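> My questions are about this predicted structure, shown below with the sequence.
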Amino acid sequence: MRIVGGTHRGLTLAEVGAGDAAAHLRPTSDRVREALFNMLTQGKWGDLVQGQRVLDLFAGTGALGLEALSRGASTVTLVDDGAAARALIRTNIEKLRAMGTTRLYRRNATDLGPNRGPAFGLIFLDPPYGMGLGAKALTSALTNDWIAPAATLVWEENAPQLAPQGFETLDQRRYGETWITLLRAPHPSSV
């Protein structure tokens, strides 16, 4: 697993290894990450990464958030409640020397609590597949002011996801077992 584009292109990230089965670590493959970031940076919506504050929920290894940082995001906040995942994320943050532009929170992504800072313009949701946790995390993030108006959300699951009320589906693509659903959060006038 490596960073596939941007200023840290080619940097090898920490290996998941045998890991902890209970941690549900399932990193997004390099191929899927490359296709996703091509869509986010060169798609019909322009560059959705450059200068964004990024929130990576169910961060796992941190690969999605750190890829965004490599491609021009201003800051990345990574959220995971697993000890194995947080250890991998810390290692990967150190490999990128990104301590000043990242934050790592030990939180349950489905129960984030209130956001005490500015909202995020790009959010990654990569929950354990098939458990309904993505919808719960999205509800928690929205009701607790983590999501900026008109933010872009990238939801990775093993099935296509329906846009929650008020959200707009921008794109949906399948890569093997993985479905990527790209959403736009409600604009202030539509809330």
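Arrived safely, thanks for sending. Numbers count the residues shown, from 1 in each chain.
> can we go C-alpha only for contacts and neighbour counts from here?
Will do.
> shouldn't Asp47 be in contact with Asn38?
No. Look at Asp47 against Asn38 with Cα atoms under 8 Å: they stay out of range, at 9.3 Å.
> Of the two, which one has the most company?
Counted by other Cα atoms under 10 Å, Asp47 and Asn38 do not tie: Asp47 has more neighbours, with 17 against 13.
> for the spatially closest residue to Arg174 that is not a sequence neighbour, what are its contacts?
Leaving aside its chain neighbours, Arg174 sits nearest to Ile180 (6.3 Å; criterion: Cα to Cα, 6 or more residues apart in numbering). Residues near Ile180 by Cα atoms under 8 Å, 6 or more residues apart in numbering: Leu36, Val154, Trp155, Glu156, Glu157, Pro160, Gln172, Arg173, Arg174.
> And the last one, which helix or strand is it part of?
Assignment of secondary structure by DSSP states H and E places Arg174 within strand 168-175.
> Can you name every helix or strand that that strand contacts?
In this structure, strand 168-175 makes packing contacts with strand 178-184, judged by 3 or more Cα pairs under 8 Å, 6 or more residues apart in numbering; DSSP states H and E.
> Report the inter-axis angle for the strand it packs on versus strand 168-175.
Angle between the axes of strand 178-184 and strand 168-175 is 160 degrees (criterion: axes from the mean of the first three to the mean of the last three Cα atoms, to 10 degrees).
> another one to put next to it:
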Amino acid sequence: MRIVGGAWRGRRLASVGKGDTAAHLRPTTDRVRESIFNLLVNGGHADALDGTRVLDVFAGTGALGLEALSRGAATATFIEQGRKSLSILRENIDLLGADARVHARDARRPGPGTPHDLIFLDPPYGQSLGEKAIAALRDQGWIAPEALIVWEEAAPPILTGLRHIDQRKYGDTTVTLAKME
């Protein structure tokens, strides 16, 4: 894995190796990540990156949030609870010298937070965790009123309280763009 664009373009990220099968590590591939950021920029959401506050939920390796920092986001906050994922996430932050915050907690019970403008949501597929996390994050103040949400899932998610913007399929990954209603 590597950063595909921006100031850190080409920089390698920590190897996931065989990962931890119990952790269900499924990093967003470079190709899908590049497609997501092209969709943001070319889909009229370029301002979603410039100086924004990014929240990477179910962060895993942190590749999405770190990519956003590389491309001009002001801050990145990561929510992840898996021990192996947290280790790789912190290693990636250190490798890039990124100024980022990590919250080691369950995204469905995040506790109070500050509003973020761009939300990356990449829950384990097929477990309906994304819907529960979005509700909790909204209720706890993590999501700004006009936040753009980039949601990765195997199938199109249920967008309760969200307005559908766009949706694309990349192999077994469906990427949905939505905004808070």
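Structure's in. What do you need? Everything numeric here is computed off the predicted structure, so don't read it as measured data.
> Please tell me how far the aligned partner of the residue nearest to Arg174 of structure 1 in structure 2 sits from Arg168 of structure 2.
For Ile180 of structure 1, the aligned residue in structure 2 is Val175 (criterion: TM-score structural alignment). Distance of Val175 of structure 2 to Arg168 of structure 2, given as Cα to Cα, to the nearest Å: 5 Å.
> what's the average distance of the longest strand anywhere in structure 2 to structure 1?
The strand that spans the most residues within structure 2, counting by DSSP state E, is strand 143-153. Strand 143-153 of structure 2, aligned to structure 1 and superposed, deviates on average by 0.4 Å (mean Cα distance after the TM-score superposition for structure 1).
> Pull out the buried residues from that strand.
Of the residues in strand 143-153 of structure 2, Ile143, Ala144, Ala147, Leu148, Ile149, Val150, Trp151, Glu152, Glu153 count as buried by neighbour count, 16 or more other Cα atoms under 10 Å.
> Export these as CSV, with columns for distance to Met180 of structure 2.
Shown next, in CSV, are the buried residues of strand 143-153 of structure 2 (distance: Cα to Cα, whole Å):
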residue, distance to Met180 of structure 2
Ile143, 8
Ala144, 8
Ala147, 6
Leu148, 7
Ile149, 8
Val150, 12
Trp151, 13
Glu152, 16
Glu153, 18
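> Can you give me the neighbour number for the nearest residue to Gly113 of structure 2 once chain neighbours are set aside?
Leaving aside its chain neighbours, Gly113 of structure 2 sits nearest to Trp142 (4.8 Å; criterion: Cα to Cα, 6+ apart). Using other Cα under 10 Å, Trp142 of structure 2 is surrounded by 21 other residues.
> Just give me the match in structure 1 for Trp142 of structure 2.
In structure 1, Trp142 of structure 2 lines up with Trp146, judged by TM-score structural alignment.
> Check whether Gly19 of structure 1 really touches Ala83, as I assumed.
No. Counting by Cα under 8 Å, Ala83 is not a contact partner of Gly19 of structure 1; they are 10.8 Å apart.
> which stretch of helix or strand covers the residue positioned nearest the centre of structure 1?
In structure 1, the residue lying closest to the centroid (Cα atoms, centre = their mean) is Phe124, at 2.3 Å. Under the criterion of DSSP H and E, Phe124 of structure 1 resides in strand 120-125.
> and that strand, what does it pack onto?
Packing partners of strand 120-125 of structure 1 (3+ Cα pairs under 8 Å, 6+ apart): strand 53-57, helix 133-143, strand 147-157.
> thinking again about what came up before, what helices or strands is the longest strand of structure 2 leaning on?
strand 116-121, strand 173-180.
> What is the corresponding segment of structure 1 for the first one?
Residues 120-125 of structure 1 are where strand 116-121 of structure 2 lands when matched by TM-score structural alignment.
> And for the matching stretch, what's in contact with it?
Contacts of stretch 120-125 of structure 1 (Cα under 8 Å, 6+ apart): 48-49, 52-58, 64-65, 134, 137-138, 146-156.
> Against structure 2, what's the mean shift for that stretch, could you check?
Looks like 0.4 Å for stretch 120-125 of structure 1 (mean Cα distance after the TM-score superposition for structure 1).
> picking up where we left off before, distance from the chain centre to the strand holding Arg174 of structure 1, please.
Put simply, strand 168-175 of structure 1 sits 15 Å off its chain's centre (Cα atoms, centre = their mean, to the nearest Å).
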